[in-house]
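Asks: test case, fold it:
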Amino acid sequence: MIIIKSRTEIDFMRKAGKVVAQTHDKIKKSIRPGITTLELDRIAEECILKLGAIPAFKGYNGFPASICTSINHQVVHGIPSSISLEEGDIVSVDIGAILDGFVGDSAKTYPVGQVDDEAKRLIEVTKNSFYNGIKHAINGNRLSDISNAIQTTVENQGFSIVVDYVGHGIGRQMHEDPPIPNFGKPGRGPRLQEGMVLAIEPMVNQGTYEVDTLQDNWTVVTIDGKLSAHYEHTIAINYEGPPEILTIL
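Replies: Just a heads-up that it's a prediction; the model follows:
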């Protein structure tokens, strides 16, 4: 069942989203060669708590950290560790925060120092696919109109879209209906309406779309060892016009 949010509830979600956005801003300024992802986790948790929220991921289904940090060929759900980031790496950082009972969720892929042109292009195409997707996140459209626009953007640039992991509805719970694939034909799925709040999150691979999960039962990786990027925001469908992105400053 898709839960339609009232304007008051979206106000609460906007506040949770601001916490996530501020934490991303802090993380972006902290990423550099030599820093560990465990240190990034500490910085993010301190920021979330200081802003009066709590980390949404910590303890969620047993996840041991406050953020997900996925390096290079890691797609999603990477666990922060004592491994240091190196010049030329890319790192996807997924951040969730709960404030006043509502969840904000956003992910971005960051370069570490100077990265090569193909890594830059992967990051940019992943971001662009999100923004092309939400052009279709309009009251009255179908959910798969978003999905198709994301897939088309990615595949037209020679990359592949991950099919094993998808976006989701969000609200008082991290994962609500509907699941939101980043692929598929347009004109399918539930009709979008005012008050839907969705976490749209393309995951894009440099090579094959196929992925595997490491023995930690969390970290998802590309099976060919090529790079992957992730971009996500929480959005609210409006009665008229484009959606509101809730996880930006």
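Asks: every contact and neighbour count from this point should use C-alpha atoms.
Replies: Fine.
Asks: surely Gly167 meets Pro181?
Replies: Yes. Look at Gly167 against Pro181 with C-alpha atoms under 8 Å: they come within range, at 6.2 Å.
Asks: residues near Ser82, how many?
Replies: Counted with other C-alpha atoms under 10 Å, the neighbours of Ser82 add up to 10.
Asks: kindly report the same for Val166.
Replies: Neighbour count for Val166, taken as other C-alpha under 10 Å: 17.
Asks: can you pull the contacts of it?
Replies: Going by C-alpha atoms under 8 Å, 6 or more residues apart in numbering, Val166 touches Pro179, Ile180, Pro181, Asn182, Glu201, Pro202.
Asks: redo the residues you listed as a markdown table? Include distance to Leu99, neighbour count and secondary structure.
Replies: Below are the contacts of Val166 laid out as a markdown table (distance: C-alpha to C-alpha, whole Å; neighbours: other C-alpha atoms under 10 Å; DSSP: H, G, I helix; E, B strand; the rest coil):
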| residue | distance to Leu99 | neighbour count | secondary structure |
| --- | --- | --- | --- |
| Pro179 | 23 | 19 | strand |
| Ile180 | 24 | 21 | strand |
| Pro181 | 27 | 24 | coil |
| Asn182 | 28 | 30 | coil |
| Glu201 | 21 | 28 | coil |
| Pro202 | 25 | 32 | coil |
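Asks: could you also give me the structure for this next sequence, so I can compare it with the first?
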Amino acid sequence: MIEILNPAELARAKQAGALVADILQTLKRRASVWTNLLDIDRWARSMIDDAGAVSCYVDYEPSFGRGPFGHYVCTAVNDAVLHGRPHDATLRDGDLLTLDLAVLLDGIAADSAISFVVGDSRPAASIAMIETTERALAAGIAAARPGARIGDISHAIGTVLSEAGYPINTEFGGHGIGSTMHQDPHMANTGRPGRGYRLRPGLLLALEPWVMEDTAELVTDPDGWTLRSATGSRTAHSEHTIAITDDGAEILTLPTPPA
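Replies: Here you go, the predicted structure:
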């Protein structure tokens, strides 16, 4: 299913996007050395509930998972990169943490992910990897405009990732979003320009470049959800929900500006 949102729905999408971004930034500020991943999940639940929103993850049960996800935010640490299921573990100085959050507010979903290093350590390789996914995300957004095709976005993202020397996995990538979290079209993180679905104003897309330091192969934890690099190398993931407009693309998952 591919949805094209009307102006009223787009206004609600902006509110959902701002909520996701604000929650992620609050979680980032609170996450520190010795923070438990289950505390992060509880904080996310509290903020989602307080906003009158609904988690897209608690009842999420796709074919590749093992039963409902059962938590409110994905917490992926170090070699974990996607669908990191919160569990009883504490963060340590220098850990690379990815938080991935999607909520439904007034019938419209928004989805975003951020990666950052916890504590005072600043491992150069981790910082470089995070910055690369952020640059790839910016390139994908720049390529998203009316009349362009999904392949143009994939190509823009993949060019940045491959030029930085990272292998690219194509099993999981970006996706359409709207009244549900995951919709068509799928967007691999590399591709050929000029191919795929043609973008139209009102289309919402979640772009999410992610990489593993030295492999494109994923392995699944015994929890049936958490995906890790097959080599144990570190990972990074950046994601925004955008709306295709008459003039290009608008990022919806930006934090609310300070008053």
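Asks: TM-score of the superposed pair?
Replies: Overlay of the two chains. TM-score (TM-score structural alignment, normalised by the length of structure 1): 0.97; 248 aligned residues with a C-alpha RMSD of 1.0 Å.
Asks: picking up where we left off before, for the contacts of Val166 of structure 1, which ones persist in structure 2?
Replies: Here the contacts of Val166 of structure 1 are checked against structure 2 with both residues aligned by TM-score structural alignment, their matches' C-alpha atoms under 8 Å, and the contacts held in both are Pro179, Ile180, Pro181, Asn182, Glu201, Pro202.
Asks: for the residue mapped onto Thr98 of structure 2 from structure 1, helix, strand, or coil?
Replies: Taking TM-score structural alignment, the alignment pairs Thr98 of structure 2 with Ser92 from structure 1. Of the three states, Ser92 of structure 1 takes strand according to DSSP: H, G, I helix; E, B strand; the rest coil.
Asks: neighbours around Ser92 of structure 1, how many?
Replies: For Ser92 of structure 1, using other C-alpha under 10 Å, the count is 26.
Asks: measure the residue nearest to it when sequence neighbours are not counted to Arg7 of structure 1 for me?
Replies: Leaving aside its sequence neighbours, Ser92 of structure 1 sits nearest to Thr109 (C-alpha to C-alpha, 6 or more residues apart in numbering; 4.0 Å). According to C-alpha to C-alpha, to the nearest Å, Thr109 of structure 1 stands 31 Å off from Arg7 of structure 1.
Asks: the two - which one has more neighbours?
Replies: Using other C-alpha under 10 Å as the criterion, Thr109 of structure 1 and Arg7 rank with Thr109 on top: 26 against 11.
Asks: can you tell me the SS state at the equivalent of the more buried one over in structure 2?
Replies: The alignment partner of Thr109 of structure 1 in structure 2, by TM-score structural alignment, is Ser115. Under three-state DSSP, Ser115 of structure 2 falls in the strand class.
Asks: these two touch, right, Ser115 of structure 2 and Ile130?
Replies: Yes. Ser115 of structure 2 is in contact with Ile130 according to C-alpha under 8 Å; the separation is 6.3 Å.
Asks: name the residues contacting each of these two.
Replies: Counting by C-alpha under 8 Å, 6+ apart, the residues touching both Ser115 of structure 2 and Ile130 are Ala236, His237, Ser238.
Asks: which residue lines up with the last one in structure 1?
Replies: It refers to Ser238 of structure 2. Matched by TM-score structural alignment, Ser238 of structure 2 corresponds to Tyr231 in structure 1.
Asks: now swap in Leu218 of structure 2 and tell me
Replies: Per TM-score structural alignment, Leu218 of structure 2 is aligned with Val211.
Asks: ok, now Leu204 of structure 2?
Replies: Aligning on TM-score structural alignment places Leu204 of structure 2 opposite Val197 in structure 1.
Asks: and for its match, the neighbour number?
Replies: Val197 of structure 1 has 30 neighbouring residues, counting by other C-alpha under 10 Å.
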